[in-house]
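S.K.: Give me coordinates for this.
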Amino acid sequence: MIRLTELSLPLHHADEALPAAICRRLRITPRELVRHVVARRAHDARDKGDIKLVYSVDVNVRDEAAILNRFRKDRQVQRTPDTRYRFVAQAPEDAARPVVIGAGPCGLFAGLILAQMGYRPIILDRGKVVRERTKDTWGLWRRSVLNPESNVQFGEGGAGTFSDGKLYSRIKDGRHLDRKVLTEFVKAGAPPEILTEAHPHIGTFRLVTMVESMRATIEELGGEYRFSTRVDGLDVVEAAGERRIRGLHLHDGGYLAASHVVLAIGHSARDSFAMLQAAGVHVEAKPFSIGVRIEHPQGWIDRARFGANAGHPMLGAAEYHISHHCSNGRTVYSFCMCPGGTVVAATSEEGRVATNGMSQYSRNERNANSGFVVAIDPARDYPGDPLAGIALQRHWEERAFVAGGSCYKAPAQRLGDFLAGRASTALGSIVPSYKPGVTPTDLAECLPDFAVAAMREAVPVFGRQIPGYDHPDVVMTGVETRTSSPVRFTRDEAFQSLNTRGLFPAGEGAGYAGGILSAAVDGIKVAEAVALSMGASTADAQSAVAA
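M.R.: Below you'll find the predicted structure:
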């Protein structure tokens, strides 16, 4: 097949316009076009009055060789890439069982790939199965009751389960591992459209059933899940001049022998970070960001981005991505934008408030929300201890808890009051979506001074880019501290810890991913590294292709 890219058509084009455009572009007659399949669809809304749909299509033609030769210098007409996944190894019959710590996107795909290669992995998660975890999460949102081991951060599916379910990233991988992730998601119940949309997403409710389906697949292949199982220590032995992992100490006093361990613990496993540092695992501080969630009526964002075409079903709810470099040297930017979504309580520790955003597949809630955050840096803001970023996060989360009323309500403020430097005593026309509720206050008391100054400078800049962004009734809810892991468990080219052989740091918690898709891809890479390090048989695996 031939892959034809950057094929642009009007938003309101008829069905027959696409094959006609293919024929024009390839300079062939309709009889020469055998069939076509949409590989990717995006939209170009730079001109709101003339929005275009931009396609990549795979086509069968009667004389493929002649067309490829005719367009041999045209980068937009190429042979369709082979995106099939090929396993790198196959487990021998007596293979040891690797252990995966964490059942978020990274751990899920590490476990899946290991299971598909025949390794029968053991997957540990400190939280509960996804439906029980969902009940506990709603317990915080509806009744202000927090379960520190089962919440937005901990449990089957990871933090991405309660998010917008975005399935795109900036990663570039010549092996098309992102395609493997999307294909497995579709097999597990995701809508097939995620294979073609430029910015696919799933939403929380669909993610729940998909995670369950993938767990069943792993178990059918011999994998084993152990929920409500926290790892509280490592058994590390020194031999032949190197440290090597030998087993895991569990929270209930149990012990699990393990020579190959995938560390996919997520970006909020702060007690686990401390345990790993105490065990001597190499760790370093990593940048992250801090700020608030900011809410606008979704209709405002739709009109700002799409003009008169707002509401068109092919466009859906509009997104935005904005950033500004401030005079104090800080960068302010939008993070994890959730069209038609809600702001949710995302803390995992008692006496602290943290926020995040979430959307369902329909994205039809009244408000859009996004992180409105300021980048911070270890050398400048929390030097010294590699875990100092955690202390910084906790400090501001505790301030937010008190400002919200010490009951898991979140501190909130009208944007107009924030810019004027005065506390809010009431909110305006925009109703905040955060549950279990908000308390009007002064968010400047819940954020570093440098962040407040940078955010105040950025607001009018963003208002010029998105009309209505700087409306005084816009709601800000604090605090957003979990943008990414504040640490990195550094690994070598074989994906193993720099100083602890057999330990494979992976995903967001280890500092190597940001979001569902990139975490899942990292899980695949680490699973492959585990298999190869176990002396796997690769003779037959090079030609093995995932179903």
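S.K.: use CA for all of it now, contacts and neighbours both
M.R.: Will do.
S.K.: give me the number of residues near residue 271?
M.R.: 11 (other Cα atoms under 10 Å).
S.K.: Looks to me like it is in a helix.
M.R.: Yes. When classified by DSSP: H, G, I helix; E, B strand; the rest coil, residue 271 is found to be part of a helix.
S.K.: Could you check how far it is from residue 332?
M.R.: 29 Å (Cα to Cα, to the nearest Å).
S.K.: what's the answer for residue 158, then?
M.R.: Using Cα to Cα, residue 158 is found at 27 Å from residue 332.
S.K.: before we move on, what about residue 8?
M.R.: For residue 8, the distance to residue 332 - Cα to Cα - is 33 Å.
S.K.: Show me which of those two is the more surrounded one.
M.R.: More crowded of residue 8 and residue 332, by other Cα under 10 Å: residue 332, with 27 against 18.
S.K.: Please verify my assumption that residue 35 contacts residue 23.
M.R.: No. If you go by Cα atoms under 8 Å, residue 35 and residue 23 don't touch, sitting 11.1 Å apart.
S.K.: So between these two, which is more surrounded?
M.R.: Set side by side, residue 35 and residue 23 show more neighbours around residue 23, with 16 against 13, by other Cα under 10 Å.
S.K.: another one to check against the first:
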Amino acid sequence: MFRRAHDARKRADIKLTYIVDVEVEDEAAVLKRLADVPHCAVTPDMAYRFVAKAPAQLSAPRPVVIGMGPCGLFAGLILAQMGFRPIILERGKAVRERTKDTFGLWRKSVLNPESNVQFGEGGAGTFSDGKLYSQIKDPKHYGRKVLDEFVRAGAPEDILYLSRPHIGTFRLVSMVEKMRATIHELGGEVRFETRVDDIEIDQGKVRGLKLSTGEHLRCDYVVLAVGHSARDTFQMLSDRGVYIEAKPFSLGFRIEHPQGLIDRSRFGKFAGHKQLGAADYKVVHHCSNGRTVYSFCMCPGGTVVAATSEPGRVVTNGMSQYSRAERNANAGIVVGITPNDYPGGPLAGIAFQRKWEERAFELGGGNYMAPGQLVGDFIAGRPSTSLGSVVPSYKPGVHPTDLSKALPDYVIEAIREALPQMDKKIAGFAMHDAVLTGVETRTSSPIRVRRRDDYQSMNVEGLYPAGEGAGYAGGIYSAAIDGIEVAEALALKMIGVPAAA
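M.R.: So this is what the prediction gives:
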């Protein structure tokens, strides 16, 4: 079995669909006989092959990877597997220590700005649904390498054939630890609680890094895989003249419904069937004001989590465990915005995000409570004074209020129009007691560190912008694939072979 999925478009007759690999004795004859069958073809070769091998003696210093989220983790792993003994710098803590700090915010309202949902081993993807699929093109089947490495590190083998695989937070913790151990065994090095405070650039080339530990690290090749919340790093890069541009992202809220409602709407009489699991959804609405509202990072049977990395600000995100067994479904309901909405230069999007995160902190009453509102009240334009049958999952807690001032007027207007329209696609989506929790601001990076076809920065040789923070991925899967591609380009550069575009 190569792939298993389900077709739930007709709820009265849900079908399981399979793609299977079959070995035959006379392949040519079979292919000729089935030439008119569009879904029959030779199985593609998805084996991963390393593009380079490190020489016994390297003339350049060891390559450095900044950040240990999915992109940095796979960039470091591939470089280690090719023998380049990378140094990985992570400003946060090792994953288990980081988990304790994250729970400190959720349970005690105590934020550690260097160790939280955004910063630390595993990156933001560790506290997510662990989705392992994407709409990106992957002609070289790097995604298979990602899945194989995850299984080797302890992920369930069903991620190799499920059409929409996921892992969940708790499993990701132990997997990340095992992958770090592999990097160490191959001669790599991981340094935690080590932030990059400055980059030395001489005549357009990387020459070294200044670290928060006080060390100056000599290097010529750096993978920049810092994630979308490394705002101080983006400022430093801009100050040093690295070419950065503003890019679109999205703003909105998290919405929570009973998972059973979503299951019944999507699966009808088959809701709860073990082969189907918890139902997910994807909805979109094009508004009369020209904006588009869409669901983002939908987490079946999950929780809304506090995801800020800066004091005095509230940010929401969603996560699920592998079982997806919590009572609520949640998703971002977000509105696309562009640099035209926040003029002021390449870093203006960061200031824009901070403005609304600070507003959410105030509306929540301080102490990292999140502002919330019943969907019925939000649509009607009246404040919520209490919650209903849907118990919000966000910790430290949700403060009922009026979300109309939590985001720009055009975002509020668009979401208010979209929710009743989405209800036509998913019955009950606009139920009165569903809960909106604010704010969702970090859907993707607000900047892009532009790179050339050889994956190096547009104007700094030796700097390889990568992953979600640099504007080249969105989510675990695509970020990991980008990490592989960048690692290959860097390795070829180090041995003097031009990288293919």
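S.K.: Let me know how buried residue 426 of the first structure is, in neighbour terms.
M.R.: Residues within reach of residue 426 of the first structure, counting by other Cα under 10 Å, total 11.
S.K.: Aligned counterpart of it in the second structure, please.
M.R.: When the second structure is aligned by TM-score structural alignment, the residue opposite residue 426 of the first structure is residue 386.
S.K.: now swap in residue 187 of the first structure and tell me
M.R.: Residue 187 of the first structure maps onto residue 152 in the second structure, by TM-score structural alignment.
S.K.: Could you pull out the helices in the first structure for me?
M.R.: 17-26, 64-70, 105-116, 130-143, 177-187, 204-220, 270-278, 298-306, 378-381, 388-403, 415-420, 449-465, 516-533 (DSSP state H).
S.K.: Indicate which one of these is closest to residue 197 of the first structure.
M.R.: Minimum separation from residue 197 of the first structure across the helices of the first structure (Cα to Cα) falls at helix 177-187, 11.1 Å.
S.K.: Tell me how far the closest one lies from the chain's centre.
M.R.: 15 Å (Cα atoms, centre = their mean, to the nearest Å).
S.K.: isn't residue 414 of the second structure right up against residue 291?
M.R.: Yes. The pair residue 414 of the second structure / residue 291 is scored as a contact, 6.5 Å apart, by Cα under 8 Å.
S.K.: can you pull the contacts of residue 254 of the second structure?
M.R.: By Cα atoms under 8 Å, 6 or more residues apart in numbering, the contact set of residue 254 of the second structure is 304, 316-318, 330-333, 435-440.
S.K.: As JSON lines, those residues with neighbour count and distance to residue 23 of the second structure would be great.
M.R.: Shown next, in JSON lines, are the contacts of residue 254 of the second structure (neighbours: other Cα atoms under 10 Å; distance: Cα to Cα, whole Å):
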{"residue": "304", "neighbour count": "25", "distance to residue 23 of the second structure": "46"}
{"residue": "316", "neighbour count": "24", "distance to residue 23 of the second structure": "48"}
{"residue": "317", "neighbour count": "31", "distance to residue 23 of the second structure": "44"}
{"residue": "318", "neighbour count": "27", "distance to residue 23 of the second structure": "42"}
{"residue": "330", "neighbour count": "33", "distance to residue 23 of the second structure": "42"}
{"residue": "331", "neighbour count": "28", "distance to residue 23 of the second structure": "42"}
{"residue": "332", "neighbour count": "30", "distance to residue 23 of the second structure": "44"}
{"residue": "333", "neighbour count": "24", "distance to residue 23 of the second structure": "45"}
{"residue": "435", "neighbour count": "30", "distance to residue 23 of the second structure": "51"}
{"residue": "436", "neighbour count": "27", "distance to residue 23 of the second structure": "51"}
{"residue": "437", "neighbour count": "31", "distance to residue 23 of the second structure": "52"}
{"residue": "438", "neighbour count": "32", "distance to residue 23 of the second structure": "53"}
{"residue": "439", "neighbour count": "31", "distance to residue 23 of the second structure": "52"}
{"residue": "440", "neighbour count": "27", "distance to residue 23 of the second structure": "48"}
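S.K.: Pipe those residues into CSV and attach distance to residue 142 of the second structure per row.
M.R.: Below are the contacts of residue 254 of the second structure laid out as CSV (distance: Cα to Cα, whole Å):
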residue, distance to residue 142 of the second structure
304, 31
316, 31
317, 27
318, 26
330, 30
331, 28
332, 28
333, 30
435, 39
436, 37
437, 36
438, 36
439, 34
440, 30
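S.K.: which among the residues you listed gets closest to residue 47 of the second structure?
M.R.: Of these, the one sitting nearest to residue 47 of the second structure (Cα to Cα) turns out to be residue 318, at 33.3 Å.
S.K.: Just tell me what the closest one corresponds to in the first structure.
M.R.: With TM-score structural alignment as the criterion, residue 318 of the second structure pairs with residue 357.
S.K.: likewise residue 47 of the second structure?
M.R.: By TM-score structural alignment, residue 47 of the second structure lines up with residue 84.
S.K.: From residue 449 of the first structure, how far out is that match?
M.R.: For residue 84 of the first structure, the distance to residue 449 of the first structure - Cα to Cα - is 50 Å.
S.K.: quick one, which of these two is more surrounded?
M.R.: Higher neighbour count among residue 84 of the first structure and residue 449: residue 84, with 16 against 11, using other Cα under 10 Å.
S.K.: Whichever residue in the second structure pairs up with residue 209 of the first structure - how many residues pack around it?
M.R.: In the second structure, residue 209 of the first structure lines up with residue 174, judged by TM-score structural alignment. The tally of other residues near residue 174 of the second structure (other Cα under 10 Å) stands at 16.
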